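1. following is a predicted model, sequence given first.
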Amino acid sequence: MIDSKTRIKARRRAVENPSDVAAMFEAEWPPLNREQLVKFRRSVRRGIVMKDLRIPTYLVRRLNRFVAAMQHRGARYRKTETWTAVAPNGQSVAFPLNDFASTQFKSLVEKYDSFYERTLIDFVTSRIRPGEVFVDVGANLGYVSAFIAKAGAVVFAIEIQRDLIPLIEQVATVNDLDHLRAIHAGASSQAGLSMMPRIEANTGTRLEGQPFYVNYRDPRSLIDDFVPVITLDDAFLEAALLPKVVKIDVEGHEIDVLKGARGIIAAARTTFVVEYHAHLLHVYRRRPSDLIDCFDLDRWSMFQLTDDGLRPLDGMDDIRPDEHDPNPKLVFVPRTA
């Protein structure tokens, strides 16, 4: 993470000595938003015009390649057909509508009388500030990720389905959500490779966790894809990346994802929102009590997220069926928060 104090000091040096190009670059590189990008490009042009200033060649080359990449991505993705969802706070996000997965997801959203995932999105946006990190495990085509990015968060959208990654990138591009990043991977208790069937992307595909699956770990299989698997600790335990909020929606694999986040849980600075798929835990040979075991309830508060807000829970037996949400959303908040 860029040290703001370092930038302030560099900016002061650049003002005091306009010919100090090193200070100018230190104050402005890397750009953190589009406004800073425009300013930095102006500074580079200024440095090139001033013959006595030596502009690092790698910076000019990197900047030009970045601009070209953004133009290429825009040309590829901005032409896509879209539909728009508007949040209760008036924010609107455009979503792609150009293949089976995207049209299927639009149909899913339209089944809800009110704004889809309103409670979840309202809860996360109330917990996160601009610049803080949100990790969306099981992002699908980036619906929740997009609204959280719209609120100013830095968003990592983790999705195992390869065909959904371009859709997340389309969402980021057409909405100018520069801090929404798609990661093609699964999350689990340990890093490595897992498998999933080669089928058309949909809302319910999951990693193959069954040890009895006929093609499990067989590289000769033509009907399966291998998917890289990460742990949240390996990816996000570093201080600069430590998430403010993690949302997990992984079709029964939620306990293994949490076991791969032991370090983040121990740091007790992250709120977890876990979509609980009780009917799918057996696929991964897990029990409801295993979910509770991931958290020390002396240090964590447990809630069920409902349309009426957070309802405190003492254990898994306190979870109530929700007619609006067949898979209850459980929230774990560190008591120090």
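-> Cool, the structure landed.

2. use CA for all of it now, contacts and neighbours both
-> OK.

3. any idea how far the residue lying closest to residue 115 once chain neighbours are set aside is from residue 228?
-> Of all residues not flanking residue 115 in the chain, residue 87 sits nearest, at 6.6 Å (CA to CA, 6 or more residues apart in numbering). In this view, residue 87 and residue 228 are 33 Å apart by CA to CA, to the nearest Å.

4. and for residue 147?
-> With CA to CA as the criterion, residue 147 and residue 228 are 26 Å apart.

5. neighbour-wise, which of the two wins?
-> For residue 147 against residue 228, the residue with the higher neighbour count under other CA atoms under 10 Å is residue 147, and the figures read 23 against 15.

6. quick one, what contacts that one?
-> 91, 93, 121 (CA atoms under 8 Å, 6 or more residues apart in numbering).

7. please, which helix or strand holds it?
-> Assigned by DSSP states H and E, residue 147 belongs to helix 143-150.

8. after that helix, which helix or strand is next?
-> Sequence order places strand 154-159 as the next helix or strand after helix 143-150, per DSSP H and E.

9. which other residues reach that next one?
-> 130-140, 142, 145, 148-149, 165, 168, 179-187.

10. alongside the first one, take a look at this:
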Amino acid sequence: MNTWKFVPIETLVDRQTLADAEAFDLNSYTYESQVRGLALRWLAPSKRLLWMAAGLEHIEPELLDWIDSIPRGANYFDFGASNGIFALYAAKRGLSVTAIEPDPSNYFLLSWNAFLNRANDVNIAAFNVAASDRFGVDKLYIRKMELGAHEKIVGSATAVSGDSFHAQHEHAIQLVHFDKWRAQMGLPEPEFVKIDVDGHEVPVIAGARESLSKCKEIFIEIEDAKMDELAGMLRVLGFDRARQYQVQNYAGLWNCIFTRDGAA
């Protein structure tokens, strides 16, 4: 005999707690920005997220410039999309965007921001996986549990600088061999690729060799210590480094644009 019975929430919490829960509305944390003539809406319930939303044009302007140079309708892949600030900008620019973000909290923001910017002219597909050179499970080492934060590192608690850190949290994540996964999922071949994966670049490139060998340009964040190794991997795939820009406030960290035969 089933003895289950409905228990009203009013009997479990006090009135103020219930009133606070009923009053909570994520829409009250929405911020709208104008970026290069485009209106974008963001979920920004913290100072950091508000800074990312309001200051998008000042974070990595060279990345916005690069996105602006991509023809409308092109297939743009964003590895390490975070909360989607650049992926959504690219989608608003008329690109067909595939965004990949392994961190569950940042993926939530990415998904919500895609919802806030839903429109017939926005084409974005988002996936909560880590691109790699194998299928499996690994850990994401999170230096600080904060929405929109960086230093959420696949495989080890090692910062981009090479220094070890104490992870505030470790989260199991799904790794996918990118080339095989893309084929299984029926996703398009990437034409333009952005890679910002905080030290996980080698497995990403190794697992995406087939896909990258067919794409036109790559925008990738690289620290000095890995420049020769990653440039060598991309050279094998037919790319030369055309331009590079120091990442704001990070000495020894560069945003690099790789093109076929170094074409500008």
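-> Thanks, I have the structure now. Only a predicted model underlies this, so the values are computations on that prediction, with no experimental measurement involved.

11. care to give me the TM-score?
-> The TM-score (TM-score structural alignment, normalised by the length of the second structure) is 0.72; 228 aligned residues with a CA RMSD of 3.5 Å.

12. strands - which of the contacts of strand 154-159 of the first structure land there?
-> When the contacts of strand 154-159 of the first structure are checked against strands using DSSP state E, the ones located there are 133-137, 180-184, 186-187.

13. which neighbouring elements make contact with the longest helix that the first structure contains?
-> In terms of residue count, the longest helix belonging to the first structure (DSSP state H) is helix 57-77. In this structure, helix 57-77 of the first structure makes packing contacts with helix 165-174, judged by 3 or more CA pairs under 8 Å, 6 or more residues apart in numbering; DSSP states H and E.

14. give me the buried positions along the helix it packs on.
-> Neighbour counts over helix 165-174 of the first structure (16 or more other CA atoms under 10 Å) mark 165, 167-174 as buried.

15. tell me which two of those residues sit farthest apart.
-> 165 and 174 (14.4 Å; CA to CA).

16. what's stretch 14-21 of the first structure aligned against in the second structure?
-> Stretch 14-21 of the first structure lines up with nothing in the second structure when matched by TM-score structural alignment.

17. so what would you say the end-to-end distance of that stretch is?
-> With CA to CA as the measure, stretch 14-21 of the first structure spans 7 Å from end to end.

18. the second structure: which residue goes with residue 251 of the first structure?
-> Residue pairing (TM-score structural alignment): residue 251 of the first structure is matched to residue 198 of the second structure.

19. hang on, that match is in a strand, isn't it?
-> No: membership of residue 198 of the second structure in a strand is not supported by DSSP: H, G, I helix; E, B strand; the rest coil, which gives coil.

20. burial count for it?
-> For residue 198 of the second structure, the neighbour count with other CA under 10 Å is 19.

21. quick revisit: how far is the longest helix of the first structure from where the chain is centred?
-> Average the C-alpha atoms of helix 57-77 of the first structure, do the same for its chain, and the two points are 23 Å apart (CA atoms, centre = their mean, to the nearest Å).

22. stretch 208-216 of the second structure now?
-> In terms of CA atoms, centre = their mean, the centre of stretch 208-216 of the second structure is found 19 Å from the chain centre.

23. endpoints of it, how far apart?
-> Stretch 208-216 of the second structure stretches 14 Å from its first residue to its last (CA to CA).

24. what's the answer for stretch 209-223 of the first structure, then?
-> The first and final residues of stretch 209-223 of the first structure sit 16 Å from each other (CA to CA).

25. same thing with stretch 147-164 of the second structure?
-> Between the opening and closing residues of stretch 147-164 of the second structure there is a gap of 21 Å (CA to CA).

26. what do you get for stretch 37-57 of the second structure?
-> Counting by CA to CA: the opening and closing residues of stretch 37-57 of the second structure are 11 Å apart.

27. kind regards, and thank you for your time.
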